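> Fold the following, please.
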Amino acid sequence: MGTATPNQGLDHVALRAYDLDATVRFYTEALGFRFVCEWSAPQAGVHRCVFLDTGDDRLLELFDAASTPPGGSDRPFDTPPLPTDEDRARAAALVHFALRTDDPDTLYRRALDAGARSLMAPTEIETTGTMPMTLYVGFVYGPNGEVIEFIRRPHPKQG
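Okay, the predicted model is just below:
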C-alpha cells in the first residue's frame, strides 16, 4: 500500500512591489486576478502584503517595498540605485512565472496596455525531447521587473 505524498502543489509565488497599489491594479485589472486579502506582520518584517488569486486558488503574494519578506533582501526595495528590469531578471533565482491561457496574445496585449514592457511577443515554439510539443508563448516585464510568461501548451492525457 503506497503512502500519499504530503505535497498538494504550488501554493503561491511572492514578489516585492515598488508600488503595491499599482501592482495590485495591474494584476487585477489587466490580468484578471482576484483580490483575496491584505495583511501585515510587523514582527516578521511585513508592513503590507496582499494575496491575489491567480484563478485556481493559487496565489500571487505581493509585499510592499518597505517589507523584508522571508527569503528577501533586507535592502529597501525602493531606494536608489534601482536595478533595470534586465538586471533584475538576470540576477533572480526565479527566472519567470507562467500564466496558462488559451489566448496568450490577448493577455500579452492587456499587460502591455497596462504598462508592462515586452520581452518577447507571443510566438510558436516547437520542442523536442521526451514529449515533443508545440508551445505558444509570450513574455513581458511586469511592473516590478518580474518576468511573466503567457503560455498555451498541450496537456498530457491522464491515464
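> drop to CA atoms for contacts and neighbour counts, all remaining ones
Noted.
> quick one: contacts of stretch 144-155?
With contact meaning C-alpha atoms under 8 Å, 6 or more residues apart in numbering, stretch 144-155 is reached by 15-18, 23, 84-86, 88-89, 95-104, 107-108, 122, 133-142.
> If any of those residues are buried, give me the PyMOL selection for them.
Remark: buried members of the contacts of stretch 144-155, expressed as a PyMOL selection using 16 or more other C-alpha atoms under 10 Å:
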select buried, resi 15+16+17+18+23+85+88+89+104+107+108+122+135+136+137+138+139+140+141+142
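> Okay, and which of the contacts of stretch 144-155 map to strands?
With DSSP state E as the criterion, strands contain 15-16, 97-100, 122, 134-141 from among the contacts of stretch 144-155.
> need the contact list for the residue most central in space within the chain.
Centroid-nearest residue in the chain: F97, 4.7 Å away (criterion: C-alpha atoms, centre = their mean). Residues near F97 by C-alpha under 8 Å, 6+ apart: 147-149.
> would a markdown table of those with secondary structure be doable?
Below are the contacts of F97 laid out as a markdown table (DSSP: H, G, I helix; E, B strand; the rest coil):
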| residue | secondary structure |
| --- | --- |
| V147 | strand |
| I148 | strand |
| E149 | strand |
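> out of these, which are buried?
For the contacts of F97, a burial check counting by 16+ other C-alpha under 10 Å picks out 147-149.
> Against A114, how distant is P132?
Counting by C-alpha to C-alpha, to the nearest Å, the gap from P132 to A114 is 34 Å.
> Please provide the structure for the following sequence as well, for comparison with the first:
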Amino acid sequence: MNLIENNKVYGIHHIAIRAKDFEKTVRFYIEVLDFNIRHIWSLPEFNLKQAAMLKSRDGSSFIEIFDNDADIAAEGRRPLAGEEPVQGSLLHFSVLVDNAELAYSRALSAGASPCVPPMTLFLGDPPLAVRNALVYSPNGEVIEFMESNNL
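So this is what the prediction gives:
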C-alpha cells in the first residue's frame, strides 16, 4: 500500500503564529493583508485564552494566531524577556500580492519593520524573474510579498 497514493496532500492549510499582542497581531493581518476572521476559540487545557483562524481573500490558506501564553507545540524556544526572536528552521512565509512595493509600503505604515525592500531577483537558468519584498511584522515574523505574476 502506497500511503502517498491513498492519502493525498493538497497543499499547506495554515501557518500558526504566537502573538506577543493578540489583538494587534490579528488587526495587522486583517487590515494589512486582507485576511478575515473565520473562527475564534480558547482551549484551557493548553493554557490558550485566545486563538483565531484567519482566512485569506481567496479562501485557500489560513493563518492561525495564538495568544502569547499558550502552551502549543512550537520549534525552538521562546525568546527571553527583551531578547530578539530566536531563529528556528521556519525562515519566512510568503503571500501572493498584485504589487510587492505597495504591500511593503502598506505593511511598514502599519508598524512592520523593513527586512528586504522591493526588488526583482533572477533565479535559475533560464532565469525566472521574481518580484518580491520582505518585512518583519509588528509581532516579529518574516513575511514575504511575492507578486502573483511571477508564477
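> one step back: quick one: which of P132 and A114 of structure 1 has more around it?
A114 (17 against 9; other C-alpha atoms under 10 Å).
> quick one: what's aligned to the more buried one in structure 2?
Counting by TM-score structural alignment, A114 of structure 1 lines up with A110 in structure 2.
> can you tell me which residues contact the nearest residue to A116 of structure 1 once chain neighbours are set aside?
Using C-alpha to C-alpha, 6 or more residues apart in numbering and skipping the chain neighbours, the partner closest in space to A116 of structure 1 is G142 (5.0 Å). Neighbour list for G142 of structure 1: 111, 115-117, 148 [criterion: C-alpha under 8 Å, 6+ apart].
> Just send those residues back as JSON lines, with secondary structure and distance to Q8 of structure 1 too.
Output for the contacts of G142 of structure 1, formatted as JSON lines (DSSP: H, G, I helix; E, B strand; the rest coil; distance: C-alpha to C-alpha, whole Å):
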{"residue": "A111", "secondary structure": "helix", "distance to Q8 of structure 1": "30"}
{"residue": "G115", "secondary structure": "coil", "distance to Q8 of structure 1": "34"}
{"residue": "A116", "secondary structure": "coil", "distance to Q8 of structure 1": "32"}
{"residue": "R117", "secondary structure": "strand", "distance to Q8 of structure 1": "33"}
{"residue": "I148", "secondary structure": "strand", "distance to Q8 of structure 1": "23"}
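> Out of the residues you listed, which is nearest to A30 of structure 1?
Closest approach to A30 of structure 1 among these (C-alpha to C-alpha): A111, at 5.8 Å.
> Give the closest residue to that closest one in space, chain neighbours not counted.
Excluding its sequence neighbours, the residue lying closest to A111 of structure 1 (C-alpha to C-alpha, 6+ apart) is A30, at 5.8 Å.
> okay, now that neighbour: neighbour count?
Using other C-alpha under 10 Å, A30 of structure 1 has 19 neighbouring residues.
> Would you agree it is in contact with R110?
Yes. Counting by C-alpha atoms under 8 Å, A30 of structure 1 does reach R110; the two are 5.5 Å apart.
> about what we covered before: which of the contacts of G142 of structure 1 line up with contacts in structure 2?
Retained in structure 2 (both residues aligned by TM-score structural alignment, their matches' C-alpha atoms under 8 Å) from these: 111, 115-117, 148.
> among those, which ones are buried?
Taking 16+ other C-alpha under 10 Å as the criterion, what is buried in those is 111, 116-117, 148.
> Stretch 7-18 of structure 1: end-to-end distance?
Across its full length, stretch 7-18 of structure 1 reaches 32 Å end to end, with C-alpha to C-alpha as the criterion.
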